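Chemist: Just need the structure, nothing else, for what follows:
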Amino acid sequence: MRANQQQAAAAAEPTVSTNTDPAGGSGRDDSDSTVDPADKADSLAENARETAVEATVSTNASDPAGSCGGDDSDSTVGPADEGGCDSEPASAPALCEFADVETLELLSARLLNTMATRVVQGGLQPSDAMAEVRGLLSEKLSSAKKGPRGLAVLHARLEKLEARRSFGGRFVSNAADKVAGKARELEVRGEYRHGGRQRLALQLVQRYDTTREWHCGCDMEQLGSTERERHLTSCVFRPVGCSHAGCTALFSARYEAAHDGSCEFKVVRCALGCKESLPRRDMEAHVAGPCAMRPAECPFRALGCLAPGLVQGEVASHLEEARDAHLQLAMARLLQQDQELSELRQAMTEMRAAAETTAATSASAAASTIAGLQKKIAALEAGQAAAQAAAKKSAAQAKDTTAALATRLAKLERERG
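Modeler: Coordinates of the predicted model:
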């Protein structure tokens, strides 16, 4: 069930139109008048009464077969009139023309989409597409016990129409967009407007809904005036509007209780039990925010206050009543923190002393190591000096020896000569 649906008045234009046409149209008859939300329920009820009263004293525009949902599944009807959706057969019993609002709305949109599809993809003129759809009123219904029944047969035939290729029809790119555009174009024309399509949809529902699952079809001529009046205000298919301020939903009366149980505009008592009453759609924000019965925690919970069952509306009184207890908790926490701070200071002093001791020990060890290294360096330097002196001495001795040998060699050469 959709929230915003069109009124399914039987023989008159709908007085309220709030739903958007799924086929791409506006979903509103230009001739429809707008009803103030505050007076919507009364206006719809009065309109439904007037519509149905007219139906009891005039010809029925919706059941070409003359049975309006009876079991005569093999009956046929004469050819559909050549006009728009408003053409009416002349001799039919006066039946209750209330039908399921949502079913009529969906079928009305489907009819517009089917006609637009036939124009775009089938190459038909709008009047020919209309004639094809109206032709479904005269098609024979199968008496077979198996296979599709009721409105399933109608939708299957609409699908067959949409898939049909007329002579001259061709494949169309972006077909969905073009069909939607054609549907909007057709809807501004008088015979394709919402009100006319609603009446054609009602005729089709009365024709194909042989079990009367989606429409009433009661024989009003068999009822006395009092019974007729009672039926007009009690029929489960009569269109009604939500009575809650701000809600524009339209639906059949049989869904009134279900809608009331979920309507977001209905004023209900707070789910948590506070004294507030507010629209259902605002309840989530209410219970999560300002609700006095929202579960809450004491601001002193971190200090140890575990007040059980505390709610938002009791926080202020709890703070006042437990002020002394909260002060004691705060003092205990301050003393605890002071003790912890003293322990931290003592630990820091001990760590600093240990660090200084470690530093002194490390410095002494470093000095000893340095002294040892200095001694080794001095010994190495002394050894290097001795080696250099020995080398110089050896060099001088070698020089003297070389000079002596040279002198002796010179002497020997003179003696030979």
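Chemist: When you work out contacts or count neighbours from here on, use the C-alpha atoms and nothing else.
Modeler: Fine.
Chemist: Which parts of the stretch 1-150 of the chain are helices?
Modeler: Counting by DSSP state H, counting those that start in this stretch, one finds helices in the stretch 1-150 of the chain at the ranges 40-57, 101-122, 126-134.
Chemist: Of those helices, which stretch is the most buried?
Modeler: Of all these, helix 101-122 has the most neighbours on average by mean count of other C-alpha atoms under 10 Å, namely a mean of 25.
Chemist: tell me the angle that helix makes with helix 126-134.
Modeler: With axes from the mean of the first three to the mean of the last three C-alpha atoms, to 10 degrees defining the directions, helix 101-122 sits at 130 degrees from helix 126-134.
Chemist: From the contact counts, what lies against helix 101-122?
Modeler: Helix 101-122 makes packing contacts with helix 126-134, helix 151-163, helix 175-187, helix 194-208, strand 250-252 when contacts are defined by 3 or more C-alpha pairs under 8 Å, 6 or more residues apart in numbering; DSSP states H and E.
Chemist: Which among the helices of the stretch 1-150 of the chain is found nearest to E381?
Modeler: Nearest of the helices of the stretch 1-150 of the chain to E381, taken as C-alpha to C-alpha: helix 101-122 at 111.2 Å.
Chemist: Just give me the residue closest to the centre of this structure.
Modeler: Nearest to the mean C-alpha position of the chain, counting by C-alpha atoms, centre = their mean, stands R281 at 14.9 Å.
Chemist: my read is that residue is in a helix, agree?
Modeler: Yes: counting by DSSP: H, G, I helix; E, B strand; the rest coil, R281 is part of a helix.
Chemist: one more to put side by side:
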Amino acid sequence: MELPTANVDLGPKKIEHEKEEGPLLHCDFCDIEVVHNLAQMFMPGLACACVDNTTGDPFNTPGFVAVDLRKEMIEFVTQKSELFVAESIISEGGPDGEALEHPFDIISYFVDEFVNSKRNLWSQFSGWLLSDKREDKIDDFIQEMEVNGFWPLDRRETLAKDLLKNVDFKSSFHCSMSFNSAEDLANHVDACDFRTVICQNEGCNVRFSAGQLKEHDSTCDFKIVPCEQKCTANILRREMDRHCLTVCPLKLVNCPFSAIGCRSTTAQSMIRKHCSDDIESHLFLMLKGIHQPASSEDLQRRVEQIVQTSSRSKLAEAKDVRSFKRIVKDLEVKLGSLEVSAEEKTSTEEVAKNEDREENRTSAVNGVNKEDSEHRK
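Modeler: Predicted coordinates for the structure are as follows:
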């Protein structure tokens, strides 16, 4: 049958022009992450189809049907991907329809459709699809295919690229540029946002498209970055949390004297300065624990006495509550007993008397109870 020639200009000029320009050359780059994820998804899909197709059949095994089902699967998803854009335009009114999804989701759906179509009756109605044994058998078959090199990764990635280009009509995940000469294409390849690059941070071997460099660099665990707490250190991003929580000099820590009531927090590198600057307040808190009945005025006078009769450097030597308390007690021995005001002394004596009366009353009650108990016997 002859091809129609109506409305087709086959004049000499156009033919000569096409011969001069030659066929268009297309850039072959795609989003390497999407391609890799698709390639990794094909193997489990094929394993599911093989296992579900042969389960309950004593004459077939997953390995026996793998070659044929792989061929059918490739043909099925390829045909679906080629029709995807046209079907989307019809169903959604155009390529911008909101129902269209990410290429990975679209192709995954095609693979699931194929897997579902290959389930035999036993698999569909026996409860096999929900069994743990099915998952184990699929995992074992995936491992068997990988060990035997049944479907190499590079071949799966080639298929993934073709499918991706078919469904990615917006060119969000592949380069759609074409060129008239190999030179133009070569110049473009060196600058294409979809060309594959490897992270240059030492220890990171992640591959991604060049256009994603900035995004990857902002999260790469192996990038050396300044300390988040603004110290002078530059460290690996992956070690940031440990650095900030342990060795960072600007890590906020509680005062060593928090056990006796100091509520200050300060940078780890400034803790000694804090202890030196706040000797009087720490002294007050320590004396308050030692001389509980004493008034604030009496304790404050005692603080002044200790500071006047000893060097601040000696008190600043204390690194914790225990050593600080020992120094304070040694200084108090030299100063003698704490002088308590008359009003405070009276109050203290009254408290002591009340405690004695309460103790005597308790003893008397216990004695009566004992006599009653003996009388009953």
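Chemist: circling back: how about the helices of the stretch 1-150 of the first structure in a markdown table, adding distance to A325 of the first structure?
Modeler: Compiled in a markdown table, the helices of the stretch 1-150 of the first structure are given as follows (distance: least, C-alpha to C-alpha, whole Å):
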| stretch | distance to A325 of the first structure |
| --- | --- |
| helix 40-57 | 58 |
| helix 101-122 | 63 |
| helix 126-134 | 82 |
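Chemist: Relative to E320 of the first structure, which of these is closest?
Modeler: Nearest of the helices of the stretch 1-150 of the first structure (C-alpha to C-alpha): helix 40-57, 50.4 Å.
Chemist: give the contact list for the counterpart of Q339 of the first structure in the second structure.
Modeler: Superposed on the second structure with TM-score structural alignment, Q339 of the first structure falls opposite A294. Contact analysis of A294 of the second structure by C-alpha atoms under 8 Å, 6 or more residues apart in numbering lists K288, V340, E344.
Chemist: if we go to the first structure, which of those are intact?
Modeler: Comparing those with the first structure on both residues aligned by TM-score structural alignment, their matches' C-alpha atoms under 8 Å, the contacts found in both are V340.
Chemist: which stretch among the helices of the stretch 1-150 of the first structure comes nearest T361 of the first structure?
Modeler: Counting by C-alpha to C-alpha, T361 of the first structure lies closest to helix 101-122 out of the helices of the stretch 1-150 of the first structure; the figure is 94.8 Å.
Chemist: Kindly name the residues of the second structure that line up with the closest one.
Modeler: Here helix 101-122 of the first structure aligns to the second structure at residues 32-53, judged by TM-score structural alignment.
Chemist: Ok, stretch 50-67 of the first structure next?
Modeler: Under TM-score structural alignment, stretch 50-67 of the first structure has no counterpart anywhere in the second structure.
Chemist: for stretch 397-407 of the first structure, same thing?
Modeler: So stretch 397-407 of the first structure sits over no part of the second structure, by TM-score structural alignment.
Chemist: distance between that stretch and the chain's centre?
Modeler: Computed by C-alpha atoms, centre = their mean, to the nearest Å, the separation of stretch 397-407 of the first structure from the middle of its chain amounts to 116 Å.
Chemist: ok, residues contacting it?
Modeler: Around stretch 397-407 of the first structure, nothing counts as a contact under C-alpha under 8 Å, 6+ apart.
Chemist: make it 10 Å
Modeler: The contact list for stretch 397-407 of the first structure (C-alpha atoms under 10 Å, 6 or more residues apart in numbering) reads A391, K392, K393, S394, A395, A396, L409, A410, K411.
Chemist: can you count the residues close to the fifth one?
Modeler: By that I understand A395 of the first structure. 12 (other C-alpha atoms under 10 Å).
Chemist: helix/strand/coil for it?
Modeler: helix.
Chemist: L161 of the first structure versus V236 of the first structure, what's the distance?
Modeler: V236 of the first structure is 33 Å from L161 of the first structure, where distance means C-alpha to C-alpha, to the nearest Å.
Chemist: ok so, going back, out of the helices and strands packed on helix 101-122 of the first structure, deepest packed?
Modeler: helix 194-208 (a mean of 28).
Chemist: so where do the strands sit in the stretch 251-400 of the first structure?
Modeler: 267-269, 277-279 (DSSP state E, counting those that start in this stretch).
Chemist: which strands and helices sit next to the last one?
Modeler: Secondary-structure packing of strand 277-279 of the first structure (3 or more C-alpha pairs under 10 Å, 6 or more residues apart in numbering; DSSP states H and E): strand 267-269.
Chemist: Just to confirm, what residue range of the second structure does the strand it packs on align onto?
Modeler: The aligned range for strand 267-269 of the first structure in the second structure is 224-226, by TM-score structural alignment.
Chemist: what's the average distance of the matching stretch to the first structure?
Modeler: Mean deviation of stretch 224-226 of the second structure relative to the first structure after superposition (mean C-alpha distance after the TM-score superposition for the first structure): 1.6 Å.
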